[in-house]
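Engineer: Kindly return the folded structure for what I paste below:
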Amino acid sequence: MIVHDKTLLQNKYLREEAKALQDAGFISEEHYSNIKKDLADFKSNQNWFLRVAFLLLGSFLYSSICGFIALSILQVTGEHFEVLFFVFALIGLAGTEFFARQNYFGHGLDDAFIIGFQICLAATIGIYTSGNEFLIAIVVTTSAAFCYLRYLHRSMLLLACVAATASIFYGILNLGTEIAIILPFVSMVFALLLFLLWNKKLQHTSTFYKFDLNLIRYYSYLLFYLSGNYLVVRELSVVLLQQAINHGQDIPFAWFFYIFTFIIPVGYIYQALQQKNKIILWLGFAALAFSIYSIRFYYALLPLELALTFGGLFLFGVTLVLIKKLQNQTTGITFKPDRFSNSTPFQAAEIIVSTQVGGTQSNQQTTDSPVEFGGGGYSGGGASGEF
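Structural biologist: Model prediction:
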């Protein structure tokens, strides 16, 4: 199923592991350079600026090919342009296959064609079904899953998850307003099924797919929280279900969504601390901040200025207490830097603070004795012969 060369795929993941070890200080830069020389790699761009630049270049190439084909087809079919988007989708798929067989992986040119394929395919289904959202979502889910399984394009895995969620949403909405009221609970169940699929089957696979499947886990976490967030449920009830919520009224099961909005972020943070998973930890903090915003969106107990001030003081106090408590721990939950994470911002901050402290001390010494360097008056290399 995978079109890419298996040896190059294995080399790619070995190089990534070696890079992580080099960043953590377990192997030297010279050792990492030797590993890179010994392992052949795909034609790819690790620099995101270059990748975006080649994505734009690939988009121009893709549109140029489509434009030429369109002019040729319109001369034959006249004004029947409905078939054009299907042809454009085939061009995108053919271009993706070509670049994959030429060992392009995450280069930018291949990104343009695989994304163009999905857009043109969705447009084709929309034209022939008069904009049926449910059918569009079903087709995009299938095509995105196929593209991920064949080309290992991580964005296609995310697109498949989002499109599958949209399929469930539109499928429930098509059943009528009476059934659509259970949409948040159906979405929660779908998120749980995604997590169970990852936990029971996907994370234990020994194929090349296992390197990207954590995306399904984190997507299920995010979807589960948003499915029960009070603000999301209430606003979607107004927009999708056309429910008029007057002053003094509330949505059905409002008490459940109030509790859910705050319990789930706390649960995420607790689980992240237990498993030492920083992604879930940041997700939990982001969800907690959005929960506070969700309630404040409807019930503003304090003016915005006071709320931000008290919130900042509270966070500062909690952070200070945690730093004091964890700074000397070397195991478990600790404030020590993670050798496998990019600590460049912390290193930069440390350098800035050290420079400021050192600069202040240097200025004070210069003020007291501006020319006392050594026996000769210029850095110690003078008549006394001492340094």
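
Engineer: For the rest of this, base every contact and every neighbour count on C-alpha atoms.
Structural biologist: OK.

Engineer: State the distance from residue 116 to residue 326.
Structural biologist: Distance of residue 116 to residue 326, given as C-alpha to C-alpha, to the nearest Å: 49 Å.

Engineer: what comes up buried for the longest helix along the chain?
Structural biologist: Using DSSP state H, we find that the single longest helix of the chain is helix 48-77. Neighbour counts over helix 48-77 (16 or more other C-alpha atoms under 10 Å) mark 51-52, 54-56, 58-59, 62-63, 66, 70, 73 as buried.

Engineer: any chance you could map the helices in the stretch 151-300 of the chain?
Structural biologist: In the stretch 151-300 of the chain, helices defined by DSSP state H, counting those that start in this stretch lie at 154-173, 177-180, 183-200, 214-228, 230-239, 254-275, 278-296, listed in chain order.

Engineer: I meant the stretch 1-150 of the chain, not that one.
Structural biologist: Using DSSP H, counting those that start in this stretch, helices in the stretch 1-150 of the chain cover 6-24, 29-38, 48-77, 82-101, 109-128, 133-151.

Engineer: The structure of the following sequence is requested for comparison with the preceding one:
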Amino acid sequence: MKKAYNQIWVENLRVQRQAAEWKFRNLLTEEQEAQVKELFPEKFYRPGIFVKIGLFCFAVVAASFFVSFLTLFLFDTGSDTSFSALSLICCACFIVALEHLIKTKNLFHSGVDNALLYAAITAAMVPVFLLFDHAPLWGYCLIALAVIVPATLRYADLLGPIAIFGLIFTIMAELMMKFPLGKALLPFAVMILSGVIYTLARKSKDTYYHECRRIFEVLALVTFYLGGNYLVVRELNALISGLTVSVAPQIAFAPLFYFFTLVIPLSYVFFGLKKSDRVLFIIGLVAFAFSVYTYKHYFGILTASQGLVLAGIVMIATAIALIKYLHTPKHGISDEQNRKNSLENLQSVIAAQQLGVTPADQGLEFGGGTFGGGGAGEAY
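Structural biologist: Next comes the predicted model:
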């Protein structure tokens, strides 16, 4: 699908952000950073966060007034059909305004374009709920996917991946909950679907969807772990079964979920270090902490205060030991900040820009382990 924002400017913006990060780490001088901005220009309007919030609120109010004006003076909204027609007209108007502002004002996720996109999607979904009020939940989700997926592909909005992810899992859960076997296999289905989404997201190399891909990866890693976590599966199984007991009953395949609860976080940490993937590493640490809580919840013999004190002592001792051990880099891992990376990646990109060739080393790729946003290079 054709993209709404200037693809070249999006790529240049990412190069500028990478250069700014290297400047912060004293890998570039101010003159070199200025040269990067000159070689990779972009003309997007990108206000600060507070201005962006203000513009978003203003656009929402303006869209509401527009809908109210049409409702009061031009349309008779006494029936669902007429109100649905009004919603579709408003959706078309919002899309036209959005496209016009992007082309003329060079907006790039600046608040106004986000608000108009959300207003257009909402207006497109209103007729679905009005005209098909007895449709199953998975039907609404499918229609929502048919609207949100194209919008995300064109505008790369950051809420799009979250909505798509939630809708896909809602459809799966809604269909599997209709059968007893589906309820039993739901945790495994969650893990399989999460793995598929993570694999597909990792294959995407388009800079235009870089942030969307990051969101998909994070959500997939989290749901993959939660789908195999013993506490989550046991408590949700009791909730699905309608049990109101104080202690949830034991679940089938309990040893397997004990195994998942321990192994998945350790795997995240291991591969996060091996691949220099900071996101995978951090999620692994958080998941491991939740795994500790899971085992303590059912098998803990210490009080809460005793557990916190013991955990704090272990964490501090482990941190001190690792800092001392990694003071000299070992296996490509170090406790020092990443300041040893060369400028080969940026130089290859600049050379490609000047000579019109594509660099062989895609050093700016996320998660590749050379330097990109997923982690560090030789010193992590």
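
Engineer: What would you report as the TM-score here?
Structural biologist: TM-score of the superposed chains, computed with TM-score structural alignment, normalised by the length of the second structure, equals 0.78; 335 aligned residues with a C-alpha RMSD of 2.8 Å.

Engineer: and the longest helix of the first structure with helix 109-128, angle?
Structural biologist: Helix 48-77 of the first structure and helix 109-128 meet at an angle of 40 degrees, taking axes from the mean of the first three to the mean of the last three C-alpha atoms, to 10 degrees as the criterion.

Engineer: Give me the distance from helix 48-77 of the first structure to the chain's centre.
Structural biologist: 27 Å (C-alpha atoms, centre = their mean, to the nearest Å).

Engineer: same check, this time on stretch 320-336 of the second structure
Structural biologist: 30 Å.

Engineer: would you list the helices of the stretch 151-300 of the first structure in CSV and tack on mean neighbour count and distance to residue 206 of the first structure?
Structural biologist: Below are those laid out as CSV (neighbours: other C-alpha atoms under 10 Å; distance: least, C-alpha to C-alpha, whole Å):
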stretch, mean neighbour count, distance to residue 206 of the first structure
helix 154-173, 20, 17
helix 177-180, 14, 39
helix 183-200, 18, 13
helix 214-228, 20, 14
helix 230-239, 17, 38
helix 254-275, 17, 22
helix 278-296, 17, 23
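
Engineer: any chance of those in TSV, plus distance to residue 42 of the first structure?
Structural biologist: Formatted as TSV, the helices of the stretch 151-300 of the first structure follow (distance: least, C-alpha to C-alpha, whole Å):
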stretch	distance to residue 42 of the first structure
helix 154-173	16
helix 177-180	47
helix 183-200	28
helix 214-228	23
helix 230-239	42
helix 254-275	34
helix 278-296	28
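
Engineer: Tell me which of the ones you listed lies nearest to residue 339 of the first structure.
Structural biologist: Checking these against residue 339 of the first structure by C-alpha to C-alpha gives helix 278-296 as the closest, at 13.5 Å.

Engineer: Give me the mean deviation of that closest one from the second structure.
Structural biologist: Averaged over the aligned pairs, helix 278-296 of the first structure sits 1.5 Å from the second structure after superposition, using mean C-alpha distance after the TM-score superposition for the first structure.

Engineer: ok, average deviation of whatever helix or strand comes next after that helix from the second structure?
Structural biologist: Elements were assigned by DSSP states H and E; along the chain past helix 278-296 of the first structure, the next helix or strand is helix 304-326. Helix 304-326 of the first structure, aligned to the second structure and superposed, deviates on average by 0.7 Å (mean C-alpha distance after the TM-score superposition for the first structure).
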